[in-house]
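Enquirer: sequence and predicted structure are below.
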Amino acid sequence: MVRLFSSFFRRTADPGIRAAELGAPEPAAGGGERQACPFAAQRERMVREQILQRGIRDPRVLEAMRKVPRHLFVPPELQDRAYRDCPLPIGYGQTISQPYIVAFMTEAARLTPESVVLEIGTGSGYQAAILAELARQVYSLERLSPLAARAQQTLAALGYRNVEVRQGDGYQGWPEHAPYDAILVTAAPPTLPMLLLDQLAVGGRLVVPVGESQGSQSLLILHKTPEGVVQKGAFPVQFVPMV
């Protein structure tokens, strides 16, 4: 889960990667409350001002960000802040990533309706819900049992039947369902976890922040080809550590 994105992204030669600044998360709107104000209006403003203006263009990603009720993935006392351009605490020293970084990482994964995705770091379940809007199946690992249980409950209450959450060690991945078309990691390991690359399908993408400390992390976008792994981007970021 991202604590804070400092600096800014620089445009790369890869057309799927958009340049932009990072901000922080806003309050999300509830499942069936998509039509209800003020959250629907806040979500639309979030997409328009935080995501579109920073270069995210995939229409499926934009629609998912408009649809998923982000405020239901934050503590009740923070719902009025759920759509702000910043991360928010969700307990146990963890955070929900800012909306822009969720959209950026999702777009970078290049998902199709048939994709099978592994997420490392479920947190509140918000990123998993966004992925579930775009992919056929999402498997999500969370180290902290209370967060895993709460996320599974929230996702189930919102009707996401294509997400499975499990408490477990993200470094080991989830080999039973490999290979994955995309793997997203929402906490920063000190070095690239090779077991996750092993579980990535040829043609798939691994989106992962890597770095020993929050001052020296880079978000890597890695594309696995028949000839090997090609790096599509590396951007300065600041995530909570992966433990």
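Expert: Happy to help now that I have it.
Enquirer: for the rest of this, base every contact and every neighbour count on C-alpha atoms.
Expert: Noted.
Enquirer: would you map the helices across this protein?
Expert: Per DSSP state H, the chain carries helices over the ranges 39-46, 59-67, 99-109, 126-134, 145-157, 194-198.
Enquirer: residues in contact with the second one?
Expert: Contacts of helix 59-67 from elsewhere in the structure, counted by CA atoms under 8 Å, 6 or more residues apart in numbering, are 34, 40, 43-44, 47, 51-52, 56, 103, 106-107, 130, 133-134.
Enquirer: most neighbours among those, please name it.
Expert: Among the contacts of helix 59-67, the one with the most neighbours (other CA atoms under 10 Å) is residue 43, at 28 neighbours.
Enquirer: quick one: the strands in the chain, in order.
Expert: Assigned by DSSP state E, the chain shows strands spanning 88-91, 94-96, 116-120, 137-142, 163-167, 180-185, 200-210, 217-225, 228-237.
Enquirer: also this one, for the comparison:
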Amino acid sequence: MRTQPHRLSRRGLIGSAAALAAAPSLGFADNAAPVPAPAPAAPLLTTPATPNGQPWTREAFQTAMAASGRPVTLTDAQFETIQARKPAAMKAIADYLKMRLGAADPLVLAAFQALPREYYHYIYPEHRSTCGDAYDQPPKPWALGYGSALSDYLGQAYMTQVCKPGPNDVSLEIGTGSGFQSSLLSRIVKAAYSIEIIEPLGNAVHKIFSPLGYDNITTRVGDGYYGWPEQKDGFDIIIVTCAAQYAPPALFAQLKPGGRMIIPIGQPFKQGQVFYVYSKDENGKIHSRRDMGCFFIPMTGTMMKIPANEAKATPS
């Protein structure tokens, strides 16, 4: 999975507590500072949802779903109804980013346009697609099974743009979930890594990228608390998609100089969770900013066992 991917460039709730996860609050945290608007970018060519360089048709959708071990059958009318809802969702994303961040990054919008979100809507233990709900408005998280959830698309757009991804970046996601966030990043960055702690979910989602030709995504099953230390050069972007009680030291250690990280911090299944945005300057100093409120399912594993005052960047 190391061949050159097709990437974008600046040139040219349903019966589960997990379904409440990853929903950004509509109010900023008390001491949140507005994020500066991104610098104007060169216009992008229109990028239709054509995974693997092929037209995204009902047949292509069903073929990719079957190849990933999730067969589904739709009529032409059902597929066309799903596609007809996407433009309104894209407008909602653009409007939300403009409201929150002053402007919508064309790279983020083009990456969303390129991805078929309906492909990621799947409840794994039930072997059931929820593709018809992919572009629902208002957007909301959807359960994947095993206590995990697909975050709503406004929250995913916000987290992505805050991290300012670029074509030379390498990203790390903690909490693969549906695979949508890592796929989104992969359309922009050079290489995307993702870790999922829930073994049956991680093993199943590992199979979904190849049918779309997304060959710059590397995933594994494991505890994301210690990040991905084998990636010796570190990461330009780290996105944590589960609520941590504190930011794991290993993630700071693996953040490159100039790197950016966004992580929800707060107590499990309680109100008061907040996004924190971290950056590392060229001297290795970490800078932090408290951002807006959010609600995510908790980071499990080591995070639940080690208090903040005993946390280390590497296992003892």
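Expert: Here it is on my side, so go on. Note that this is a predicted model, so its numbers are computed, not measured.
Enquirer: care to give me the TM-score?
Expert: Superposed pair, TM-score by TM-score structural alignment, normalised by the length of the first structure: 0.88. Supporting alignment: 231 aligned residues with a CA RMSD of 2.1 Å.
Enquirer: which residue comes closest to whatever residue of the second structure lines up with residue 113 of the first structure once chain neighbours are left out?
Expert: Mapped onto the second structure by TM-score structural alignment, residue 113 of the first structure lines up with residue 167. In this structure, residue 167 of the second structure finds its nearest non-sequential neighbour in residue 189, 4.4 Å apart by CA to CA, 6 or more residues apart in numbering.
Enquirer: for residue 279 of the second structure, same thing?
Expert: Residue 279 of the second structure sits nearest to residue 260 (CA to CA, 6+ apart), 4.5 Å away.
Enquirer: surely the one you found is in contact with residue 276?
Expert: No. The pair residue 260 of the second structure / residue 276 is not scored as a contact, 10.7 Å apart, by CA atoms under 8 Å.
Enquirer: so between those two, which is more surrounded?
Expert: Using other CA under 10 Å, the more surrounded residue of residue 260 of the second structure and residue 276 is residue 260, with 26 against 19.
Enquirer: aligned partner of the more buried one in the first structure?
Expert: Counting by TM-score structural alignment, residue 260 of the second structure corresponds to residue 205 in the first structure.
Enquirer: tell me who's in contact with the residue nearest to residue 167 of the second structure.
Expert: Applying CA under 8 Å, 6+ apart to residue 189 of the second structure gives the contacts 7, 165, 166, 167, 168, 169, 170, 171.
Enquirer: what is the equivalent residue in the first structure for it?
Expert: Superposed on the first structure with TM-score structural alignment, residue 189 of the second structure falls opposite residue 135.
Enquirer: that match and residue 211 of the first structure, how far apart?
Expert: Using CA to CA, to the nearest Å, we find residue 135 of the first structure at a distance of 28 Å from residue 211 of the first structure.
Enquirer: count of neighbours near the match of residue 113 of the first structure?
Expert: Neighbour number of residue 167 of the second structure under other CA under 10 Å is 17.
Enquirer: isn't it right next to residue 192, touching?
Expert: No. Using CA under 8 Å as the test, residue 167 of the second structure is too far from residue 192 to be in contact (11.1 Å).
Enquirer: could you find the counterpart of residue 157 of the second structure in the first structure?
Expert: Checking TM-score structural alignment: residue 157 of the second structure goes with residue 103.
Enquirer: now the residue nearest to that match when sequence neighbours are not counted: how far from residue 40 of the first structure?
Expert: Nearest non-adjacent residue to residue 103 of the first structure, counting by CA to CA, 6+ apart: residue 61, 6.5 Å away. For residue 61 of the first structure, the distance to residue 40 of the first structure (CA to CA) stands at 16 Å.
Enquirer: could you do residue 72 of the first structure as well?
Expert: Distance, residue 72 of the first structure to residue 40 of the first structure, by CA to CA: 13 Å.
Enquirer: find residues that contact each of the two.
Expert: residue 29.
Enquirer: so how far is residue 126 of the first structure from the match of residue 157 of the second structure?
Expert: In terms of CA to CA, residue 103 of the first structure sits 11 Å off from residue 126 of the first structure.
Enquirer: what about the aligned partner of residue 85 of the second structure in the first structure, how many neighbours?
Expert: Residue correspondence to the first structure (TM-score structural alignment): residue 85 of the second structure is matched to residue 42. Other residues within reach of residue 42 of the first structure, judged by other CA under 10 Å, total 21.
Enquirer: next one: residue 132 of the first structure
Expert: The tally of other residues near residue 132 of the first structure (other CA under 10 Å) stands at 23.
Enquirer: am I right that it is in contact with residue 158?
Expert: No. Residue 132 of the first structure lies out of contact with residue 158 (CA under 8 Å); the separation is 11.4 Å.
Enquirer: map residue 66 of the first structure across to the second structure for me.
Expert: Using TM-score structural alignment, the partner of residue 66 of the first structure in the second structure is residue 113.
Enquirer: please apply the same query to residue 126 of the first structure.
Expert: Under the alignment (TM-score structural alignment), residue 126 of the first structure maps onto residue 180.
Enquirer: and for residue 89 of the first structure?
Expert: Residue 89 of the first structure maps onto residue 143 in the second structure, by TM-score structural alignment.
Enquirer: nearest spatial neighbour of that match, skipping sequence neighbours?
Expert: Of all residues not flanking residue 143 of the second structure in the chain, residue 149 sits nearest, at 4.3 Å (CA to CA, 6+ apart).
Enquirer: how much space between residue 198 of the first structure and residue 181 of the first structure?
Expert: Distance of residue 198 of the first structure to residue 181 of the first structure, given as CA to CA: 12 Å.
Enquirer: so for these two, which sits in the more crowded spot?
Expert: Shown here are residue 198 of the first structure and residue 181; by other CA under 10 Å, residue 181 has more neighbours (24 against 15).
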